[in-house]
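J.: How does the following fold in three dimensions:
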Amino acid sequence: MTTRVKICGLREPAHVAVAAEAGAAYIGLVFFEKSPRHVSITEARNLALEVPPGVAKVALVVNASDEELGAILDRVPLDMLQLHGRETPARVAEIRARFGLPVMKALGVAEASDLAVLPDYEAVADQILLDAKAPKGAALPGGNGLAFDWRLVAGQVFEKPWMLAGGLTPDNVAEAIARTGARQVDVSSGVESAPGVKDPALIRAFIAAAQG
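T.: Modelled structure (predicted):
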């Protein structure tokens, strides 16, 4: 079974094309102003219209209000919402019901106890994304280039499809997959030459390594 890859934080049409051609299953667009990968609604719409059929378009949002989500979805053709903030299970269920799109909930992991909430979120989300927990005081909830201890999820039984994120690069993604059994992986900073600047060669190398 081929590992499904999500390239997140894309900002250039050319990089969308590279990711799709290389075999990405998901394209991630970041709607979080503090992120160097942030795109405006107009920019996101233009990028989404470049994504070929068969590649899922995912909006990453952080503690977004209904008004913010509505403004995005009014203009941008999307396939999934990725909730990367402090959204409660009740809020996840509310967003999924209100907007009618599949929802992926990101959970920060630093120690085994962080996985205790997994059943609560699996009950309401369509997918789970496990990311390294952001350091205390960090400006970004994800995309910090940090990995967590992959042994924490080795052997974990999941009720819903899940995705591994956090500090993945072309050099370590194959090991991460082997250690965790992940069938889906997410990368952002690991395929960049500078914060927010994607590198086409690294995108290709990451997907090849993940699927190799």
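
J.: only C-alpha atoms for contact and neighbour calcs from this point on.
T.: OK.

J.: now the helices for the chain?
T.: Ranges of helices in the chain, per DSSP state H, are 13-22, 41-48, 66-75, 89-99, 118-122, 173-180, 200-211.

J.: Can I get the ones you listed in JSON lines including distance to residue 7 and mean neighbour count?
T.: Converted to JSON lines, these look like this (distance: least, CA to CA, whole Å; neighbours: other CA atoms under 10 Å):
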{"stretch": "helix 13-22", "distance to residue 7": "7", "mean neighbour count": "18"}
{"stretch": "helix 41-48", "distance to residue 7": "13", "mean neighbour count": "19"}
{"stretch": "helix 66-75", "distance to residue 7": "20", "mean neighbour count": "14"}
{"stretch": "helix 89-99", "distance to residue 7": "23", "mean neighbour count": "16"}
{"stretch": "helix 118-122", "distance to residue 7": "23", "mean neighbour count": "17"}
{"stretch": "helix 173-180", "distance to residue 7": "13", "mean neighbour count": "18"}
{"stretch": "helix 200-211", "distance to residue 7": "8", "mean neighbour count": "20"}
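
J.: would you turn those helices into a markdown table with distance to residue 193?
T.: Output for these, formatted as a markdown table (distance: least, CA to CA, whole Å):
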| stretch | distance to residue 193 |
| --- | --- |
| helix 13-22 | 13 |
| helix 41-48 | 20 |
| helix 66-75 | 28 |
| helix 89-99 | 34 |
| helix 118-122 | 33 |
| helix 173-180 | 17 |
| helix 200-211 | 9 |
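
J.: Compare those and give me the one nearest residue 144.
T.: Closest approach to residue 144 among the helices of the chain is made by helix 173-180 (16.1 Å; CA to CA).

J.: The closest one vs helix 200-211, what angle?
T.: 30 degrees (axes from the mean of the first three to the mean of the last three CA atoms, to 10 degrees).

J.: ok now helix 173-180, how far from the chain's centre?
T.: On the basis of CA atoms, centre = their mean, to the nearest Å, helix 173-180 sits 17 Å off its chain's mean C-alpha point.

J.: between the helices of the chain, which gets nearest to residue 166?
T.: Using CA to CA, those put helix 173-180 closest to residue 166, at 10.3 Å.

J.: And the closest one, what does it pack against?
T.: The contact analysis (3 or more CA pairs under 8 Å, 6 or more residues apart in numbering; DSSP states H and E) places helix 173-180 against helix 200-211.

J.: Identify all contacting residues around the helix it packs on.
T.: The contact list for helix 200-211 (CA atoms under 8 Å, 6 or more residues apart in numbering) reads 2-5, 7, 15, 18-19, 22-24, 169-171, 173-174, 177, 185, 190-192.

J.: Another sequence for comparison is provided below:
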Amino acid sequence: MSIGVKICGLNSPEAVVASVDAGADYLGFIVFEKSPRAVTAAEAGTYAKGKGSASSVAVLVDPDDAMLARVLTGMAPDYIQLHGQESPQRCQDARHYARRGVWKAFGIASAADLQAARRYEGYVDGFVFDAKPPAGADRPGGWGAAYDWSLLHDFESETPWLLSGGLTPENVAEALARSGARGVDVASGVESAPGVKDLDAIPAFIGAARAASGTSRS
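T.: The predicted structure follows:
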């Protein structure tokens, strides 16, 4: 099984280089000011120039058309990941602003949360299943919280998906085994402090994910 790996919340050229050199498939840039990993659309575009063969992903939360246009102009992302309350139709419309497609993120705490993704099948090109944010949170993701990954094990969909939420170099193998995921997405799990990427943890995470799947690179 070939595992896709996304390193998210990149906000420095050094972290981009570390991710690319380690073989990341996707590089995520969070254009959302409330995130400790936030970058502007222009900064994301500058960092994404070093993506190599990886795909760039703009992570947005309930963006309006003006924001989507700024991201397209500043970054021209391969993918847009929507992490807010966007409707299926809004997700489909956002495809006009990405080169390859749109992903929709969902907060998961129970099997019922997982079923919310069904409404989006056919409207998006991928799902990201993250931990549900804590009560009163001012942002929908990036909390580094784990959940019951086994909830995903029997989830069947023609839409590909990434596992996110509380992943680290130490537990990614367990997470893959419990969830049956074919792709993983990490941000805080490869940081030394919120928004500060650990340049050693990035290759450690990618190496652990690939070792668990028996591949050197997807």
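
J.: Let me see the TM-score of these two.
T.: TM-score for the superposed chains, counting by TM-score structural alignment, normalised by the length of structure 1: 0.96, backed by 210 aligned residues with a CA RMSD of 1.1 Å.

J.: Tell me which of the helices of structure 1 approaches residue 149 of structure 1 most closely.
T.: The nearest among these, by CA to CA, is helix 173-180 at 9.8 Å.

J.: what's the closest one in contact with?
T.: Helix 173-180 of structure 1 is contacted by residues 150, 151, 153, 154, 155, 168, 182, 183, 206, 209, 210, 212 when judged by CA under 8 Å, 6+ apart.

J.: Any chance of a ChimeraX selection covering the buried ones in these?
T.: Command for ChimeraX that selects the buried part of the contacts of helix 173-180 of structure 1, burial taken from 16 or more other CA atoms under 10 Å:
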select :150,153,168,182,183,206,209,210
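
J.: Check the contacts of helix 173-180 of structure 1 and tell me the two furthest apart.
T.: The largest separation in those, counting by CA to CA, is between 155 and 206 at 24.3 Å.

J.: Which residue in structure 1 occupies the aligned position of residue 175 of structure 2?
T.: In structure 1, the residue matched to residue 175 of structure 2 (TM-score structural alignment) is residue 176.

J.: returning to what we had before: mind checking which of the helices of structure 1 is nearest residue 160 of structure 1?
T.: Comparing the helices of structure 1 by CA to CA, helix 118-122 comes nearest, at 6.1 Å.

J.: tell me how far the closest one is from the chain's mean position?
T.: For helix 118-122 of structure 1, the distance to the chain centre is 17 Å (CA atoms, centre = their mean).

J.: With structure 2 overlaid, how far apart is that helix on average?
T.: Compared with structure 2 after fitting, helix 118-122 of structure 1 deviates on average by 1.5 Å (mean CA distance after the TM-score superposition for structure 1).

J.: residues in contact with residue 76 of structure 2?
T.: If you count contacts by CA under 8 Å, 6+ apart, residue 76 of structure 2 has them with 45, 97, 98, 99.

J.: Mind doing that once more with 10 Å?
T.: If a contact means CA atoms under 10 Å, 6 or more residues apart in numbering, then residue 76 of structure 2 has 41, 44-45, 48, 56-58, 68-70, 97-99 as its contacts.

J.: Over to residue 70 of structure 1?
T.: With CA under 10 Å, 6+ apart, residue 70 of structure 1 has these contacts: 64, 76, 98, 99.

J.: Relative to residue 126 of structure 1, which of those is nearest.
T.: For these, the residue nearest residue 126 of structure 1 by CA to CA is residue 99; the value is 13.5 Å.

J.: I'd say that closest one and residue 73 touch.
T.: Yes. Taking contacts as CA atoms under 10 Å, residue 99 of structure 1 lies within contact range of residue 73: 8.4 Å.

J.: Identify the contacts common to the two.
T.: The overlap between the contact sets of residue 99 of structure 1 and residue 73 (CA under 10 Å, 6+ apart) consists of residue 81.

J.: Grab the longest strand from structure 2 for me.
T.: Scanning structure 2 for the strand with the most residues, using DSSP state E, yields strand 101-108.

J.: chain center to that one: distance?
T.: 8 Å.

J.: Now stretch 18-38 of structure 1: buried residues?
T.: Buried residues in stretch 18-38 of structure 1, counted by 16+ other CA under 10 Å: 18-20, 22-32, 35-38.

J.: likewise stretch 142-153 of structure 1?
T.: Buried residues in stretch 142-153 of structure 1, counted by 16+ other CA under 10 Å: 142, 143, 144, 145, 146, 147, 148, 150, 152, 153.

J.: So for residue 132 of structure 1, which of the helices of structure 1 sits nearest?
T.: Among these, helix 173-180 comes nearest to residue 132 of structure 1, with 13.0 Å by CA to CA.

J.: mean per-residue distance, the closest one to structure 2?
T.: Mean deviation for helix 173-180 of structure 1: 0.6 Å (mean CA distance after the TM-score superposition for structure 1).

J.: Next, work out how far apart the residue most central in space within structure 2 and residue 202 of structure 2 are.
T.: By CA atoms, centre = their mean, structure 2 has its centre lying nearest to residue 185, at 4.7 Å. Plainly put, residue 185 of structure 2 is 12 Å away from residue 202 of structure 2 if you go by CA to CA, to the nearest Å.

J.: Show me whatever sits in contact with both of the two.
T.: residue 7.

J.: Next, the contact list for residue 188 of structure 1, please.
T.: When contacts are counted by CA under 10 Å, 6+ apart, residue 188 of structure 1 is found next to 6-10, 28, 37, 142-145, 165-169, 195-198, 203.

J.: just checking, which of these belong to strands?
T.: Members of the contacts of residue 188 of structure 1 lying in strands (criterion: DSSP E): 6, 7, 8, 28, 197, 198.

J.: Surely residue 37 of structure 2 is in contact with residue 139?
T.: No. Counting by CA under 10 Å, residue 37 of structure 2 does not reach residue 139; the two are 11.7 Å apart.
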